[in-house]
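Peer 1: Quick one, what's the 3D model for this:
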Amino acid sequence: MATRHQARKSVVSLLYASDLSGENQAFIQEFLEQQKIRNEQKTFALTLYDGVKANLSALDMNLQANLKEFNRLSKVELAILRLSVYELLFSDTDKAIIINEAIELGKELGNENSSKLINAVLDTIIKAKK
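Peer 2: Predicted structure coming up:
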């Protein structure tokens, strides 16, 4: 059974793919099945993915307001940050869990500096939210 971390990692991959080539529902379902994201975790992943897509402009505005070099983000960092900011703003998940997950995703999927950048941006957003 997949974990929430694996579901989030799949969502980041789907957001990345969507950013590059557009959205394809058949691909989304097939990708989640290949990643063995099923049942409760599939529902979780689809909720996150759909939530990010539905709030994309608001998420990007929030990121642009808190990040000077928004346009220089890699597509992977952007996908991780969009997912994390969505969870910070629209879910009941503990902030520490969201930040930890984002940092781990940055380490796994990004470059050597991604996790530091992601941590700094999310910290700035949380402080601005208070």
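
Peer 1: drop to CA atoms for contacts and neighbour counts, all remaining ones
Peer 2: Fine.

Peer 1: ok, now how distant is residue 30 from residue 70?
Peer 2: Distance, residue 30 to residue 70, by C-alpha to C-alpha, to the nearest Å: 31 Å.

Peer 1: who's more crowded, these two?
Peer 2: Between residue 30 and residue 70, residue 70 has the larger neighbour count (other C-alpha atoms under 10 Å), namely 14 against 11.

Peer 1: what residues are up against the more buried one?
Peer 2: Applying C-alpha atoms under 8 Å, 6 or more residues apart in numbering, we find residue 70 in contact with 63, 64.

Peer 1: Now show me the structure for the sequence below, then we'll compare the two:
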Amino acid sequence: MKRREAREHALRVLFQLDHSEMDVNEAMLHVTEEKDVFYDTLVKGTLAHREEIDESLEQKLENWSLNRLPKIERTILRMAVFELEHTEDTPKPVIVNEAIELTKAYGDEQSSRFVNGVLSKYINK
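Peer 2: Reported below is the predicted structural model:
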């Protein structure tokens, strides 16, 4: 599976698991039965580091709290921050661009600018 597809599948799983008691492996299989290391890493890594990621995002958000964000933007930001902070094989601008593209597909135009602004703080730190 291509990385863009893996990110989209991971987004669906993480969105589904946000405030749900569903088992992560069950949720992953519900989205796709295809095995992929990158997909597995994105989902499980984002979940494993969620508390740390949320604390980091709270520091970067201006005049917003993480809980006030729409669920799709919050999920995309969590996944992108995990990839920015805990993986090394994808250039940071590519990660940000992929997050923006996901936001355009699932959010609205203003959401994509917001996500870009937040994630740019991770690149420019």
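
Peer 1: Nearest residue to residue 121 of structure 2 in space, please, no chain neighbours.
Peer 2: Leaving aside its chain neighbours, residue 121 of structure 2 sits nearest to residue 60 (7.0 Å; criterion: C-alpha to C-alpha, 6 or more residues apart in numbering).

Peer 1: That neighbour matches what in structure 1?
Peer 2: Here residue 60 of structure 2 is matched to residue 66 in structure 1, going by TM-score structural alignment.

Peer 1: Quick check, that match in contact with residue 124.
Peer 2: Yes. Counting by C-alpha atoms under 8 Å, residue 66 of structure 1 touches residue 124, with 6.6 Å between them.

Peer 1: so how far is residue 2 of structure 2 from the residue mapped onto residue 50 of structure 1 from structure 2?
Peer 2: With TM-score structural alignment as the criterion, the equivalent of residue 50 of structure 1 in structure 2 is residue 44. Residue 44 of structure 2 sits 18 Å away from residue 2 of structure 2, going by C-alpha to C-alpha.

Peer 1: So between these two, which is more surrounded?
Peer 2: Neighbours were counted for residue 44 of structure 2 and for residue 2 using other C-alpha under 10 Å; residue 44 has more, 17 against 9.

Peer 1: and the gap between the match of residue 50 of structure 1 and residue 74 of structure 2?
Peer 2: 16 Å.

Peer 1: Ok, residue 34 of structure 2 next?
Peer 2: 25 Å.

Peer 1: Also residue 31 of structure 2?
Peer 2: To residue 74 of structure 2, residue 31 of structure 2 is 19 Å away according to C-alpha to C-alpha.
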